[in-house]
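[1] Sequence below, structure please.
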Amino acid sequence: MSVISSPAYKRALQFITLMGVVSLLADMVYEGGRSLSGQYLALLGASGAVVGLTAGIGELIGYGLRLVFGYLSDRTRRYWLLTILGYSLTVIAVPLLALANAWPLAVGLLMVERLSKALRSPAKDTLISYAADRVGAGKGFGLHEVLDQIGAVLAPLLLAGILAFSGNFQLAFGVLIIPGLLCMMVLLMARMRFPQPADLARQTPAITTTGFSRQFWYYLAGVALFAAASVDFALAAYHLQRLQIVQPAGIPALYALAMTVDAVAAFGFGLLYDRIGLGALVGVTALGALSTPLLFSTGLLTVIIGVVLWGAVLGAQESILRAAVGQLAPPDRRGAAYGLFHAGFGVSWFVGSACLGLLYDRALPALIGVSAALYLGAALVLFYVARRQ
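    Model prediction:
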């Protein structure tokens, strides 16, 4: 019997697919909200610095607190509980943006959504990593990201249509409660069908007392530089709104384009990772450096090209970066490893987003130069790790 036709392989693939559907529906909620957040804050009177700081603080919460929740997930082994609680907060907070009538209230709800991401992500990634051990780390996380991004594409398109016909932001946010409820239904179904996802791994994770390798810490350093260099779409959306490069309904459509590229790139980069390892990520940094000046250009065509490149970089981030953590960390410490990974990413994203937001208000060329320099630093560190993988 071939590996791909074995019952264990099929069950692992079924679990990844089911969790991908959960992420698809959840993405319709939070990525839909994210596609509107930059221009929504601008319409509520927020400045460019506020938008940049909101994105940065949100990522600090969403990624930084994963260190705590990752450690907690390994200590308690309550991976399912943390996953379910995290998704529950998401499907409540984002639709409530429909009731926000001032930018501080909207910022608060966006922070709650980021907290929910921190709560569930290490536990969820650990659950998926067990099944990915069976089907291939890159393929497993790549497949999950493909399904995840279908929702990230559908929601912005839906919201773009609502804005085009009604111009009503409250209605656009309000309809997101529907995929939110469906998300919880599918998640509970997955919990009932696969109560112990660790059993899907090639072998039961052993209890270890060893720490993380030096290679793992170097990898986190490269990831930190990569995160600091990355531009948040909210700031790009603010740029498009301020210069009126596209109509308001066109911004979520561009975000949907990025999510489409993300999905295709995630699976492709995931398969490439299974073949050549982290070397697949080094070239991605060049795409990131090219995307920044294009995103902040003044022509529609160059902006579209920038969005495509930005989406490709995001796809690599969501597949290769996550897959590598599971490969570099001991199996029984993956919750903590994913917590460290996401925390480092979040702190770096916070510093990067805050600086890039401030630079946007003062010197756009400096923003582009700083981002490119950070991507170069990430490429050098990740190349060093890849050579020793």
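[2] C-alpha only now, for contacts and for neighbours.
    Will do.
[3] in the chain, which residue is closest to the centre?
    Closest residue to the average C-alpha location of the chain: E318 at 5.9 Å, with Cα atoms, centre = their mean.
[4] Confirm for me that it is in contact with L147.
    No: using Cα atoms under 8 Å, E318 is not in contact with L147, being 11.9 Å away.
[5] please give me the structure for this one as well, since I'd like to look at both together:
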Amino acid sequence: MFASLRELPRTVWLLGLVSFANDATSELIYPLVPIYLASVLMAGPRALGIIEGICEATSSILKLLSGVLSDRRRSSKPWVVGGYALAAIARPLLALAASWPVVLALRFADRVGKGLRSSPRDALLARSVQPGKRGLVFGFHRAMDNAGAVVGPLIAAGLLAAELPLRTIFLWTALGGALTVVLALAIREPASDDPAPPAADAWKLHQLPAPFKRYLVVLALFTLGNSSNMFLLLRARELGLAEYQVPLLWALVSLSAAIFSTPLSALSDKLGRSRLIVAGWGVYGAFYILLGMNREVLLLWPLFAFYGLFMAATEGAEKALAADLVDRQTLGTAYGWFNLTTGLTLLPASVIFGQLWQAIDPLAAFVFSASCAGSAALLLHFWVDTERGARSTGSA
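    Below you'll find the model as predicted:
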């Protein structure tokens, strides 16, 4: 596997470094936002659900638009650079927020940046290698992303232990944002070898292959139970985890995912994408049930490490399967629909989770999420025809 990694194109490595720098910055503040809302701005789970749901839903609409336009113009780099630049500007401004609607506005700008860059970046990754190596490429990219997500929370924990105010910590993200943009500017986009841009109506869902459309339905069901990860950190804090340990707990998740993302996603190149995804969704369901029932602070550490396995098994394989089910010239569009489906479903997912938590109890919310994961796993296995993806991978 290490020899295969060394042979990856320069574009893949640069995009990995960009994601590392970006996530180190993003995850520096990610575990602090629930604390900031609860302890500084006095907002509860309902406000958190509204903020995360609206931001992710908006981001997803832009992911479709940017994916379609990058296919038509056969150029991804401008979208990648612009998206990372917008996020780099928005994050430090959280230090100026005096109410949760301001946090909503800044998180909104951050997610707009993600919406602009995600689909073109994923299409660029998929086009950089043959289909039989897509699992490896997306696994490596996710590993770099998660490695950054280890560094960020560790820095946050150190700054919290040094008793720096949350607002000061937010300001420090400006350095990481600048580094991300510089690395993104260094990407050299390879010339497109597609004979012509896709037709004007190729972005419409009914023009895409039937297996891909069924796959989107299954992803929507799973995502309906996959609310913002901030609820997991809120649960940990509710169980008594010390404030400075919250970033460390999330770093453990990212470390677990970073270690296993590349080998597990590469395994999907040989064993099949759907098998790995179904197994990962099973891990997700078990984690949510156990976390909902858990009352012991010490058990949070092995549980969250277990959650990292879900991320490692699914994040790369889900994107590789999406690429396998469509044609090369519509990859950006396909990732646009992929991201739109999962992102739009995050709005009701986060709102429903927050409502169940606040109106009934946390266990009800966690059981709902686990049920969605189990149902989606069954549908993926028995309903989605992934043979097209298997043939595409095998023909590489």
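[6] Tell me how they score on TM after superposing.
    TM-score of the superposed chains, computed with TM-score structural alignment, normalised by the length of structure 1, equals 0.90; 375 aligned residues with a Cα RMSD of 2.1 Å.
[7] if I line the two up, what does the residue nearest to the centre of structure 1 land on in structure 2?
    Residue pairing (TM-score structural alignment): E318 of structure 1 is matched to E315 of structure 2.
[8] Need the nearest residue in space to its match, chain neighbours excluded.
    Once flanking residues are discounted, E315 of structure 2 sits nearest to R142: 7.0 Å by Cα to Cα, 6 or more residues apart in numbering.
[9] Same check on G45 of structure 1?
    In space, G45 of structure 1 is closest to W103, 6.7 Å off (Cα to Cα, 6+ apart).
[10] can I assume the one you found is in contact with S37?
    No: contact criterion Cα under 8 Å: W103 of structure 1 and S37 do not qualify, at 10.2 Å.
[11] neighbour count winner among these two?
    With neighbours defined as other Cα atoms under 10 Å, W103 of structure 1 and S37 compare such that S37 has more, 25 against 18.
[12] how about that one, what's its match in structure 2?
    For S37 of structure 1, the residue aligned by TM-score structural alignment is V33.
[13] check contacts around T180 of structure 2.
    Contact analysis of T180 of structure 2 by Cα atoms under 8 Å, 6 or more residues apart in numbering lists V18, S19, A21, N22, Y84, A85, A88.
[14] Can you tell me the element V186 of structure 1 falls in?
    helix 177-193 (DSSP states H and E).
[15] Name the residues of that helix that come out as buried.
    For helix 177-193 of structure 1, a neighbour-count test (16 or more other Cα atoms under 10 Å) marks I177, P179, G180, L181, C183, M184, V186, L187, A190, R191 as buried.
[16] Which SSE is immediately downstream of that helix?
    Downstream of helix 177-193 of structure 1 (by DSSP H and E), the next one is helix 214-229.
[17] how big is the offset of that following helix relative to structure 2?
    Taken over the aligned residues, the distance from helix 214-229 of structure 1 to structure 2 averages 1.2 Å (mean Cα distance after the TM-score superposition for structure 1).
[18] Where in structure 2 does that helix fall?
    Counting by TM-score structural alignment, helix 214-229 of structure 1 corresponds to residues 210-225.
[19] next one: stretch 261-271 of structure 1
    Taking TM-score structural alignment, stretch 261-271 of structure 1 hits residues 256-266 over in structure 2.
[20] Please report how far V246 of structure 2 lies from I155 of structure 2.
    Here V246 of structure 2 is placed at a distance of 12 Å from I155 of structure 2 (Cα to Cα, to the nearest Å).
[21] ok, the counterpart of P92 of structure 2 in structure 1 - contacts?
    P92 of structure 2 maps onto P95 in structure 1 when the alignment is built from TM-score structural alignment. For P95 of structure 1, the contact set (Cα under 8 Å, 6+ apart) comprises V29, F173, G174, V175, L176, I177.
[22] Over to T330 of structure 2?
    Counting by Cα under 8 Å, 6+ apart, the residues that T330 of structure 2 touches are V68, D71, P198, A202, W203.
[23] Would you mind measuring from the match of S37 of structure 1 to N22 of structure 2?
    17 Å.
[24] repeat for S66 of structure 2
    S66 of structure 2 is 19 Å from N22 of structure 2, by Cα to Cα.
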